[in-house]
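> Following is a predicted model, sequence given first.
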Amino acid sequence: MSKRCYYEVLGVSKDASADELRRAYKKEALKHHPDRNQGNPRAEALFKEVNEAYQVLSDEQKRRIYDQFGFAGLEGGGPASPGDMGDVFSHMQDLFTEMFSGGGPFGFGGNRQPRRGGDLRVQQRLTLREAAFGCKREVVVHAPSRCDDCGGSGGAAGSKPETCSGCRGTGQVSTARGFVMFTAPCARCQGRGQVIRNVCKTCKGEGMVAKPRKVTVNFPAGIDSGQRLRVQGQGMPGPGNVPAGDLYVEIDVEDDPRFERDGTDLVTRVNVGFVEAALGADVMVPSIGPETDSADDTGPASAKSTLTVTIPAGTQSGAVFTLKGQGIPRLDGRGRGCLIVVVQVQVPTALTARARELLELLDEELRVGADADAEGVSRRRVAASK
């Protein structure tokens, strides 16, 4: 079979960069690898062709010679010469170690010991006041914890782990297949590098037991639903002496019937009588403060959790009053948001005969006043036009 152009073999252009060559080589080498195409001699031939092409094009000097003189320029010192076999193995070992070490495109498991234990996630509900002004809570975590009897070693008292004879303490075993060296966790010791002869009866050699534990968490002022806190070292314990992972606490703030939260602003609605809205009045509105005003924090507003707002005469339903600095504290500590008061004017629905009579008189009086105002405006316009 006549040789194909090396660029054609890898499926790249002649001005391909080193990264493009590397990616193309990975793709083609995995595609035609003998382990994935057992009993297919053509795939084996293509696999060798791919390796030959990459060895030449990945070497700047050889690539320049090939670009200028073609295959003839490589005769006598070509990629298949005995002196270059070490380079071929080095290229393939580096690439396939990268591809099969956990971060590769095919998602094969890694062969390294974990640097720390896994992370845990729990959810914690807070009242609006707790979220607004911060609090300290004990969060119960139900997860495996380090065994107290063996200290997490998995061995019985007085026993010591022994070096695994299968991997000689490395936690890995390597197997050569052709030019490629494959590395995997040792099946004998599960990648730990050590074996335990006399296991702990409490944890049965696992080094961990399932039990609830309490973690004290400080919730900062201004935190909101959907946010989460990270508590370092309170996650899953790692095998042996590996540090524990982290605990992530996801926040869920309870609804408060008095308020609607919008970031650092609070919206509250206050009902005002018809007469109060017409004549103006001082009305009490609920507010939020760091002091608890009732046992469940949702009861009737007391003097500690109310503010006085003066509404002017003629206030209409839907009118909005903004009280600065009475909302939720900001997470960065730079002040507080606003308390937004929305007025809802209550119109009486059940009227006595006397109340109806008075309202009718009021309506008549208001009409007279409106007509007088309209006449005055008309006179002023006529006077202005003269």
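Received it, and whenever you're ready, just let me know what you need. Numbers count the residues shown, from 1 in each chain.
> CA atoms for contacts and neighbours, from now on please.
Noted.
> secondary structure class for the residue nearest to Leu331 when sequence neighbours are not counted?
Sequence neighbours aside, Gly222 is the residue nearest to Leu331 in space, at 4.9 Å (criterion: CA to CA, 6 or more residues apart in numbering). Classification of Gly222 using DSSP: H, G, I helix; E, B strand; the rest coil returns coil.
> cool, and the one 4 residues further on?
When classified by three-state DSSP, Gly226 comes out as coil.
> That one reaches Glu250, doesn't it?
Yes. Counting by CA atoms under 8 Å, Gly226 touches Glu250, with 6.5 Å between them.
> quick one, helices of the stretch 1-150 of the chain?
Counting by DSSP state H, counting those that start in this stretch, the stretch 1-150 of the chain has helices at residues 6-10, 18-32, 41-57, 60-69, 85-99, 128-133.
> With distance to Glu375 added, can I get those in TSV?
Formatted as TSV, the helices of the stretch 1-150 of the chain follow (distance: least, CA to CA, whole Å):
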stretch	distance to Glu375
helix 6-10	94
helix 18-32	87
helix 41-57	97
helix 60-69	98
helix 85-99	91
helix 128-133	55
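> looking at these, which is buried most?
Most buried of the helices of the stretch 1-150 of the chain, by mean neighbour count (mean count of other CA atoms under 10 Å): helix 128-133, with a mean of 23.
> Show me what it is packed up against.
Under the contact definition 3 or more CA pairs under 8 Å, 6 or more residues apart in numbering; DSSP states H and E, helix 128-133 sits against strand 320-329.
> and the strand it packs on, which residues are buried?
For strand 320-329, the neighbour count (16 or more other CA atoms under 10 Å) marks Val320, Leu323, Gln326, Gly327, Ile328, Pro329 as buried.
> Now flag whichever of these is closest to Thr216.
Thr216 lies nearest to Pro329 out of the buried residues of strand 320-329, by CA to CA, at 22.4 Å.
> Now the closest one. Nearest residue, chain neighbours left out?
Here the residue nearest Pro329, using CA to CA, 6+ apart, is Arg336, at 4.0 Å.
> you'd agree that neighbour is up against Gly327?
Yes. Here Arg336 reaches Gly327: they are 5.5 Å apart, a contact under CA under 8 Å.
> any residues in contact with both of those two?
Listed as contacting both Arg336 and Gly327 by CA atoms under 8 Å, 6 or more residues apart in numbering are Thr264.
> next up, a second structure to put side by side with the first:
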Amino acid sequence: MSVDIDFYELLEVERTADEATLKSAYRKLAMKYHPDKNPGCKDSEARFKAINEAYDCLKDPQKRAAYDRFGKDAFRNGAAGGGGGGFGGGDFADIGDIFETIFGQGFGGGQGRQRGPARGADLRYDMEISLDDAFHGKSVDIAVEVAVACGPCGGTGAKPGTHAKRCGTCSGHGKVRAQQGFFMVERTCPACHGAGEVIADPCDACHGQGRVDKKKTLTVTIPKGVDEGTRIRLSGEGEAGARGAPAGDLYIFLHVKRHSVFSREGTTLFAEVPISFTTAALGGTVKVPGLDRVEHEFRIPAGIQSGKQLRMRGAGMPVLNGRGMGDLVIELAVETPTRLTAKQRELLEAFRETETGEECPQSRGFFDKLKDMWDDLTD
């Protein structure tokens, strides 16, 4: 049989066949042409090998994409151990370049691109603030110790007056390649560690690293309306990159301390406010100072119960990076007096003597239910 027969024809499937169809076709043909079922038949043995070769290629999405585009030429150069130009004109150095052309540079990386020194690491700083700070915003200075670019060498890592030289191992590419069977494998250069350059005469101050540890003071601006876990990014204030590479970023993570009066959900502030039982019975007003330094007056309707919530629009937290304010919500807790004067006790006794049960319908309803339940049990 011809060695150039199309893989899809060998497996007797369409070029659009999915993975399941390919697998089913392969199993059927492999069983049909297996040498054990056709002892001594050279044609069956050759077709069996060809079927295996075709399925091995088409079951791999990357190999299949290369085959669909370039046919068997996509594999001849790599399979030959790296010799020859392939494609008749040396358009691709190896199978890695073929995949890179198909899938883009993100697949394996071309040897022509220099990796260069790595960007500096990002750093984290945890800051605790009060709820009042979160409401009004503030600026605060922080001290951080971080790797910065070395002054004497300007971050290059080379002694002043000298410079880094191109790495002879990788020719400045930062990566080296080695043939491993069918594939060409690419690794970080062991001599320059991917930088593409080596420093023969390192800087005395930073010992060739291009950076030194230093404590510096930064001003952090906390905007109004921040919440627990809000993250503030200071671009370029992280760790300096090696040998002049860009610095990373510094991230400030905010933690809001518990307030003695207010709690918070988003832009809504909550507070539990105690009121006297006479205010609850007769109605009245209560004034609540907010974080905005304003006394907010709430009207208490007569007969209000514990747990009832009242809302004041626009008296809550500011909207972060926006306009407007949230709400202030108070939850009322009716307080029973524990210290009564003789006069107050006398007045309360007189009130109790006039009670009919209609004054507190919830209490009366509860005991009526208990009475009905008891009557049912005793009938």
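Everything's here; your move. What you see is a predicted model; the values in this text were computed from it and never measured.
> for the buried residues of strand 320-329 of the first structure, which one is nearest His91 of the first structure?
Pro329 (58.5 Å).
> Please say which position in the second structure the closest one maps to.
Alignment of Pro329 of the first structure against the second structure is given by TM-score structural alignment, with Pro318 as its counterpart.
> Name the nearest residue to the residue mapped onto Arg228 of the first structure from the second structure, sequence neighbours excluded.
Correspondence of Arg228 of the first structure to the second structure, assessed by TM-score structural alignment: Arg231. In this structure, Arg231 of the second structure finds its nearest non-sequential neighbour in Phe253, 4.7 Å apart by CA to CA, 6+ apart.
> What's the match for that neighbour in the first structure?
Aligned by TM-score structural alignment, Phe253 of the second structure pairs with Glu250 of the first structure.
> Which strand or helix spans its match?
Per DSSP states H and E: Glu250 of the first structure is located in strand 247-253.
> count of residues packed around Glu153 of the second structure?
Slight slip there: residue 153 of the second structure is Cys, not Glu. By other CA atoms under 10 Å, 25 other residues sit near Cys153 of the second structure.
> Let me know whether it touches Pro160 as I believe.
Yes. Assessed by CA under 8 Å, Cys153 of the second structure is found in contact with Pro160 at 5.3 Å.
> which residues do the two both contact?
Common neighbours of Cys153 of the second structure and Pro160, using CA under 8 Å, 6+ apart, are Cys203.
> coming back round to it: in contact with the match of Phe253 of the second structure, which residues?
Here Glu250 of the first structure is in contact with Arg121, Val122, Gln123, Gln124, Ser225, Gly226, Gln227, Arg228, Leu229 (CA under 8 Å, 6+ apart).
> Which of the residues you listed are conserved in the second structure?
Conservation of the contacts of Glu250 of the first structure in the second structure, assessed by both residues aligned by TM-score structural alignment, their matches' CA atoms under 8 Å: retained contacts are Arg121, Val122, Gln123, Gln124, Gly226, Gln227, Arg228, Leu229.
> and which of those is nearest Gly280 of the first structure?
Minimum separation from Gly280 of the first structure among those (CA to CA) is found for Gly226, which lies at 41.1 Å.
> Contacts only, for the nearest residue to the closest one once chain neighbours are set aside.
Among residues not flanking Gly226 of the first structure along the chain, Ile251 sits closest, at 5.7 Å (CA to CA, 6+ apart). Residues in contact with Ile251 of the first structure (CA under 8 Å, 6+ apart) are Gln123, Gln124, Arg125, Leu126, Ile223, Asp224, Ser225, Gly226, Gln227, Arg228, Leu229.
> Return the distance of Ile251 of the first structure relative to Asp224 of the first structure.
7 Å (CA to CA, to the nearest Å).
> just Ala24 of the first structure next, same as before
To Asp224 of the first structure, Ala24 of the first structure is 47 Å away according to CA to CA.
> same check, this time on Lys26 of the first structure
According to CA to CA, Lys26 of the first structure stands 46 Å off from Asp224 of the first structure.
> Could you do Gly235 of the first structure as well?
From Gly235 of the first structure across to Asp224 of the first structure, the span is 23 Å (CA to CA).
> Same check on Met236 of the first structure?
From Met236 of the first structure over to Asp224 of the first structure the distance is 26 Å, taken as CA to CA.
> repeat for Gln232 of the first structure
Distance of Gln232 of the first structure to Asp224 of the first structure, computed by CA to CA: 21 Å.
> neighbour-wise, which of the two wins?
Per other CA under 10 Å, whichever of Gln232 of the first structure and Asp224 has more neighbours is Asp224, with 23 against 12.
> The more buried one against Phe133, yeah?
No. Using CA under 8 Å, Asp224 of the first structure is not in contact with Phe133, being 11.2 Å away.
> Could you tell me how many residues sit around the counterpart of Gly290 of the second structure in the first structure?
Matched across to the first structure, Gly290 of the second structure falls on Ser287, judged by TM-score structural alignment. Neighbour count of Ser287 of the first structure, defined by other CA under 10 Å: 22.
> Just list the residues touching Ser287 of the first structure, thanks.
Ser287 of the first structure is in contact with Ser305, Thr306, Leu307, Gln326, Leu339, counting by CA under 8 Å, 6+ apart.
> check which helix or strand covers the third one.
Think Leu307 of the first structure. With DSSP H and E as the test, Leu307 of the first structure turns up in strand 306-311.
> Flag every buried residue along that strand.
Of the residues in strand 306-311 of the first structure, those buried under the neighbour-count criterion (16+ other CA under 10 Å) are Thr306, Leu307, Ile311.
> Alright, that wraps it up for me.
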